[in-house]
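Undergrad: okay, structure incoming, though there's no sequence with it:
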């Protein structure tokens, strides 16, 4: 049987592709659920993919 190969995406080296996480703050709401803070990766701005080095260089040069 043939196996399908998926296109390789470049994951962000900072977050490994997990661009947004929920961090518990330690407290609980009145209904018992946890208080969470949503944090996005500063390296990829929440996309989960790496920016090519060429695009980074041209953006830095402007």
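TA: Ah, there it is. In this text the structure is predicted, and so the values were computed from the model without any measurement.

Undergrad: CA only for contacts and neighbour counts going forward, please
TA: Will do.

Undergrad: helices of the protein, start to end?
TA: For the chain, applying DSSP state H gives helices covering 53-61.

Undergrad: ok, now which ones touch the residue nearest the centre of it?
TA: Nearest to the mean C-alpha position of the chain, by Cα atoms, centre = their mean, lies residue 19 at 1.2 Å. Taking Cα atoms under 8 Å, 6 or more residues apart in numbering as the contact definition, residue 19 lies against 40-41, 44-48.

Undergrad: buried residues in stretch 26-33?
TA: By neighbour count with 16 or more other Cα atoms under 10 Å, stretch 26-33 contains no buried residues.

Undergrad: distance between that stretch and the chain's centre?
TA: 26 Å (Cα atoms, centre = their mean, to the nearest Å).

Undergrad: let's bring in a second model and compare:
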């Protein structure tokens, strides 16, 4: 029987791909490309965002 898994909201800025490798140019002495891992600033590298509670407006 399948289990119910909660829906996860993807980060709208990175669309679920929170870490990318950016080439910084050149090669090291072994011939490998030099890269830097960069994290999404909106989700801090998790790929998901938390849902904000909705404020209910009640009144007359």
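TA: Now that the structure is in, tell me what you want to look at. Remember, predicted model here, so these are calculated numbers, not experimental data.

Undergrad: what's the longest strand in structure 1?
TA: Taking DSSP state E as the criterion, structure 1 has its longest strand at strand 20-28.

Undergrad: what packs against it?
TA: Applying 3 or more Cα pairs under 8 Å, 6 or more residues apart in numbering; DSSP states H and E, one finds that strand 20-28 of structure 1 contacts strand 34-40.

Undergrad: on average, how far is the strand it packs on from the matching bit in structure 2?
TA: Its matched residues in structure 2 lie on average 0.6 Å from strand 34-40 of structure 1 after superposition (mean Cα distance after the TM-score superposition for structure 1).

Undergrad: that strand packs against which elements?
TA: strand 20-28.

Undergrad: what's the angle from the strand it packs on to strand 34-40?
TA: Interaxial angle, strand 20-28 of structure 1 versus strand 34-40 (axes from the mean of the first three to the mean of the last three Cα atoms, to 10 degrees): 150 degrees.

Undergrad: circling back: where's the longest strand of structure 1 relative to the chain centroid, distance-wise?
TA: 16 Å.

Undergrad: does residue 51 of structure 1 touch residue 44 like I think?
TA: Yes. Using Cα atoms under 8 Å, residue 51 of structure 1 is in contact with residue 44, at 7.3 Å.

Undergrad: residues shared between the contacts of those two?
TA: The contact sets of residue 51 of structure 1 and residue 44 overlap at residue 12 (Cα under 8 Å, 6+ apart).

Undergrad: more neighbours, the two?
TA: A count of neighbours by other Cα atoms under 10 Å puts residue 44 above the other of residue 51 of structure 1 and residue 44, at 18 against 15.
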